[in-house]
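In: predicted structure and sequence below. I'll ask about it afterward.
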Amino acid sequence: MTDGLQLDWTAYLLAMLAALAAGAINALAGGGTLITFPTLLAIGIPPVAANITSTVALCPGYFGATLAQLGDIRSQTQRLWLVLPAAIIGGVLGGVLLLHTTEKLFQSLVPFLILLASLLLAIQTPVRTWLNQRLQAHTAQGIPAFWVVPLLLLAAVYGGYFGAGLSVVVLAALALVLDDSLTRLNALKQAVAFCVNVAAAVFFLFSAKVVWPVALVMAVGALAGGVLGGKLAGSINPTVLRWLVVSIGVIIALVYWIK
């Protein structure tokens, strides 16, 4: 419920800066939602509306990440037809689930969701290392590719509901079933995450819960942040940045838990 919501120029500035940081963080290490969502809560937007507005606003960043790996994505057309329907359906189902969650219940889930997202971000590097070793050993051979669909459907439902840490879950699901290089699976992951986010965002367009002035300001910030993150990729250690975001997420979760 965003009717009557009054925000001053400082709120819009904070939202734009948060989206700028999130766009850069997503380009470098992932976990940008852990910055935008708490910021929107802090400026007075209700939890469900804050989550929805963040999802819509960060779409340009997902598009940029997908565009950057378009070559590897186009070479997997047959897989796209297999996984994208699950991504879209799951994203919409997650959105439906979110809209049927009361503000009170979602507010009580906020610290757990932020902690879960922080955990997923924290284990990103170990998961990538394990997946790389697993793929090199070709232990996924013989598993029917269709089994990736239910795994991705579950991941997409989570992505449509909250979304932070979605990339880690999707990449793990793909690598558990599909036998390919981590580079190609990472490109496929970008396409899946983009579709999940867009499917949920399009569904949210009709929810009357998007705070549009904030979302538009944030979209500009996220796009600029993505460009900035791409340029800083060679000068910033993504591992250090990732642990900084994880630490911020844990602190925020604890603060909301105490509240």
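Out: Sure, I can see it. Numbering: from 1, shown residues only.
In: going by C-alpha atoms from here, please, whenever you check contacts or count neighbours.
Out: Will do.
In: residue contacts, residue 179?
Out: 135, 138, 139, 140, 141 (CA atoms under 8 Å, 6 or more residues apart in numbering).
In: quick one: those residues as a markdown table, columns for neighbour count too.
Out: Putting the contacts of residue 179 into a markdown table (neighbours: other CA atoms under 10 Å) gives the following:
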| residue | neighbour count |
| --- | --- |
| 135 | 20 |
| 138 | 14 |
| 139 | 14 |
| 140 | 17 |
| 141 | 14 |
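In: among the residues you listed, which are located in helices?
Out: Mapping the contacts of residue 179 onto helices (DSSP state H) picks out residue 135.
In: nearest to residue 56 among the contacts of residue 179?
Out: Proximity of these to residue 56 was ranked by CA to CA; the top entry is residue 135 with 34.1 Å.
In: doesn't residue 175 make contact with that closest one?
Out: Yes. The criterion here is CA atoms under 8 Å, and residue 135 meets it with residue 175 at 7.2 Å.
In: packing partners for the helix or strand residue 169 falls within?
Out: For residue 169, the host element (DSSP states H and E) is helix 166-177. Contact here means 3 or more CA pairs under 8 Å, 6 or more residues apart in numbering; DSSP states H and E; on that basis helix 166-177 packs against helix 103-122, helix 124-136, helix 148-161, helix 182-204.
In: to residue 70, which of these lies closest?
Out: Of those, nearest to residue 70 by CA to CA is helix 182-204, at 7.6 Å.
In: run through who's touching the closest one.
Out: Contacts of helix 182-204 (CA under 8 Å, 6+ apart): 52, 55-56, 59, 62-63, 65-66, 69-70, 72-73, 76, 80, 83-84, 87-92, 94-95, 131-132, 135, 156, 159-160, 163, 166-167, 170-171, 174-175, 210.
In: whichever helix or strand comes after it packs against which elements?
Out: Sequence-wise, the next helix or strand downstream of helix 182-204 (DSSP H and E) is helix 212-232. Using 3+ CA pairs under 8 Å, 6+ apart, the elements in contact with helix 212-232 are helix 9-28, helix 47-57, helix 59-68.
In: can you rerun that using 6 Å?
Out: Contacts defined by 3 or more CA pairs under 6 Å, 6 or more residues apart in numbering; DSSP states H and E place helix 212-232 against helix 9-28, helix 47-57.
In: now do it against helix 9-28, angle only.
Out: 40 degrees (axes from the mean of the first three to the mean of the last three CA atoms, to 10 degrees).
In: before we move on, the earlier item: buried among the contacts of helix 182-204? Need that as a selection in ChimeraX.
Out: Buried members of those, defined by 16 or more other CA atoms under 10 Å, are picked up in ChimeraX with:
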select :52,55,56,59,62,63,65,66,69,72,73,80,83,84,87,88,89,90,91,92,94,95,131,132,135,156,159,160,163,166,167,170,171,174,175,210
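In: hold the first one in mind and look at this next one:
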Amino acid sequence: MSPTDLLLIGLAGIWAGFINTVVGSGTLITFPVLLALGVPPVVANVSNTIGLAPGSFAGAWAMRPELKGQRSRILRLGPLALVGGIVGAVLLLRLPAEAFAAIVPVLIGLGCLLVVLQPVLSRRVAARRERLGEPVAGSPGGPRWLGAGVLATGVYGGYFGAAQGVLLLGLLGIGLDEPLPRINALKNVLAMLVNAVAGVVFILVSHVNWPVAVVIAVGAVLGSQLGARVGRRLPPTVYRVVIVTVGVVAIVNLLR
């Protein structure tokens, strides 16, 4: 990696950390950049997951005021996210690299679709709550299916992770009667747990491009702080367009 390459990766890490804190889908920024610079897909995914984990922690820490009163939810849903992250990481390492190369374009396409549909999903959730006139969830911890959804999202996040945050926002928004900032803060904690445990698995048993991982980590931590401070003030359409554009470029590169 040349200094210019590492600079590009660092900038992508900043943007990914910013987006992950506000919405999710930062992987759709960093992963295509790594592919464009010649990093093999599986190594890129492993190094990217490890690099984004510190940014996830920093983002969750920066939003701790919104986490007040959610300890019981974290204790209930957190272990499920951890188990899912381990399963997803093991699947990534067990399945052949050819399978990852074939699956990733589909996952990126799904991630782009989720990013585009997120506003529609949010409006439908809000409309449903208004019609009911009462909390959607039957308990503060949410309905039983929410745990299964968090587990499945953890598997997805451990395997690849693009749009993991968007998936969690959708699930938590439907299952919990909370304002978006508190749901987003909980999402950051769950995504952090998935990235952290998957990163540990990768460090123990897989090849990691450490210069790439370290540069992404530094950028992601910086970006997460920006996201926590000013992300909600920016028009969501701006970064949504960027994510989808980069995702389409990634799909094209993978299908060549």
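Out: Yep, it's here. In this text the structure is predicted, and so the values were computed from the model without any measurement.
In: quick revisit: report the two of the contacts of residue 179 of structure 1 separated the most.
Out: Largest pairwise distance in the contacts of residue 179 of structure 1, by CA to CA, is 9.3 Å, between 135 and 141.
In: between the two, which contacts overlap?
Out: Common contact partners of residue 135 of structure 1 and residue 141 (CA atoms under 6 Å, 6 or more residues apart in numbering): none.
In: just give me the match in structure 1 for residue 101 of structure 2.
Out: Correspondence of residue 101 of structure 2 to structure 1, assessed by TM-score structural alignment: residue 107.
In: find the nearest non-adjacent residue to its match, please.
Out: residue 47 (6.1 Å; CA to CA, 6 or more residues apart in numbering).
In: ok, whatever residue of structure 2 lines up with the one you found - how many residues close by?
Out: Using TM-score structural alignment, the partner of residue 47 of structure 1 in structure 2 is residue 41. For residue 41 of structure 2, the neighbour count with other CA atoms under 10 Å is 19.
In: again with residue 251 of structure 2
Out: Count around residue 251 of structure 2 with other CA under 10 Å applied: 17.
In: in what element of secondary structure is it found?
Out: In the assignment (DSSP H and E), residue 251 of structure 2 maps to helix 236-254.
In: what does that helix contact?
Out: By CA under 6 Å, 6+ apart, helix 236-254 of structure 2 touches 28, 32, 105, 112.
In: what residues are up against the second one?
Out: Think residue 32 of structure 2. Contacts of residue 32 of structure 2 (CA under 6 Å, 6+ apart): residue 250.
In: trace it over to structure 1, please.
Out: If you follow residue 32 of structure 2 across to structure 1 using TM-score structural alignment, you land on residue 38.
In: where's that match relative to residue 255 of structure 1, distance?
Out: 11 Å (CA to CA, to the nearest Å).
In: do residue 189 of structure 1 as well
Out: Distance from residue 189 of structure 1 to residue 255 of structure 1, by CA to CA: 32 Å.
In: neighbour-wise, which of the two wins?
Out: residue 189 (25 against 11).
In: structure 2: which residue goes with that one?
Out: Aligned partner of residue 189 of structure 1 by TM-score structural alignment: residue 187.
In: one more: residue 126 of structure 1?
Out: By TM-score structural alignment, residue 126 of structure 1 lines up with residue 120.
In: run a quick neighbour tally on that match.
Out: Residue 120 of structure 2, neighbours per other CA under 10 Å, totals 11.
In: just residue 68 of structure 2 next, same as before
Out: Around residue 68 of structure 2 there are 10 residues (other CA under 10 Å).
In: next: the one 4 residues further on.
Out: Residue 72 of structure 2 has 11 neighbouring residues, counting by other CA under 10 Å.
In: how about it, what's its partner in structure 1?
Out: Aligned partner of residue 72 of structure 2 by TM-score structural alignment: residue 78.
In: about what we covered before: what's the mean gap between the helix holding residue 251 of structure 2 and the aligned bit of structure 1?
Out: When structure 1 is superposed, helix 236-254 of structure 2 averages 2.0 Å from its matched positions, counting by mean CA distance after the TM-score superposition for structure 1.
In: what's the most buried one of the helices and strands packed on helix 212-232 of structure 1?
Out: Among those, helix 47-57 has the highest mean neighbour count (mean count of other CA atoms under 10 Å), at a mean of 26.
In: ok, and what's touching that one?
Out: 37, 40, 201, 209, 210, 211, 215, 218, 219.
In: now the fourth one: closest residue in space, sequence neighbours ignored.
Out: Of all residues beyond its chain neighbours, the one nearest residue 209 of structure 1 is residue 49 (5.2 Å), with distances taken as CA to CA, 6+ apart.
In: what about that neighbour, distance to residue 93 of structure 1?
Out: Counting by CA to CA - residue 49 of structure 1 and residue 93 of structure 1 are separated by 17 Å.
In: equivalent analysis for residue 142 of structure 1, please.
Out: For residue 142 of structure 1, the distance to residue 93 of structure 1 - CA to CA - is 30 Å.
In: quick one, which of the two is more surrounded?
Out: A side-by-side neighbour count of residue 142 of structure 1 and residue 93, using other CA under 10 Å, places residue 93 first with 23 against 10.
In: residue in structure 2 matching the more buried one?
Out: For residue 93 of structure 1, the residue aligned by TM-score structural alignment is residue 87.
In: helix or strand for its match, which one?
Out: helix 71-94.
In: that helix vs structure 1, average offset?
Out: Looks like 0.8 Å for helix 71-94 of structure 2 (mean CA distance after the TM-score superposition for structure 1).
In: what packs against that helix?
Out: Short answer (3+ CA pairs under 6 Å, 6+ apart): helix 71-94 of structure 2 packs on helix 144-159, helix 180-205.
In: so which of these comes closest to residue 10 of structure 2?
Out: helix 180-205 (18.4 Å).
In: mean per-residue distance, that closest one to structure 1?
Out: Helix 180-205 of structure 2 sits 1.8 Å off on average (mean CA distance after the TM-score superposition for structure 1).
In: now that helix and helix 3-22, what's the angle there?
Out: 140 degrees.
In: name the residues of helix 180-205 of structure 2 that are buried.
Out: For helix 180-205 of structure 2, the neighbour count (16+ other CA under 10 Å) marks 182-202 as buried.
In: in TSV: the helices and strands packed on helix 166-177 of structure 1, plus distance to residue 239 of structure 1.
Out: What follows is these, written out as TSV (distance: least, CA to CA, whole Å):
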stretch	distance to residue 239 of structure 1
helix 103-122	9
helix 124-136	8
helix 148-161	23
helix 182-204	18
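In: what's the closest of the ones you listed to residue 27 of structure 1?
Out: helix 182-204 (11.5 Å).
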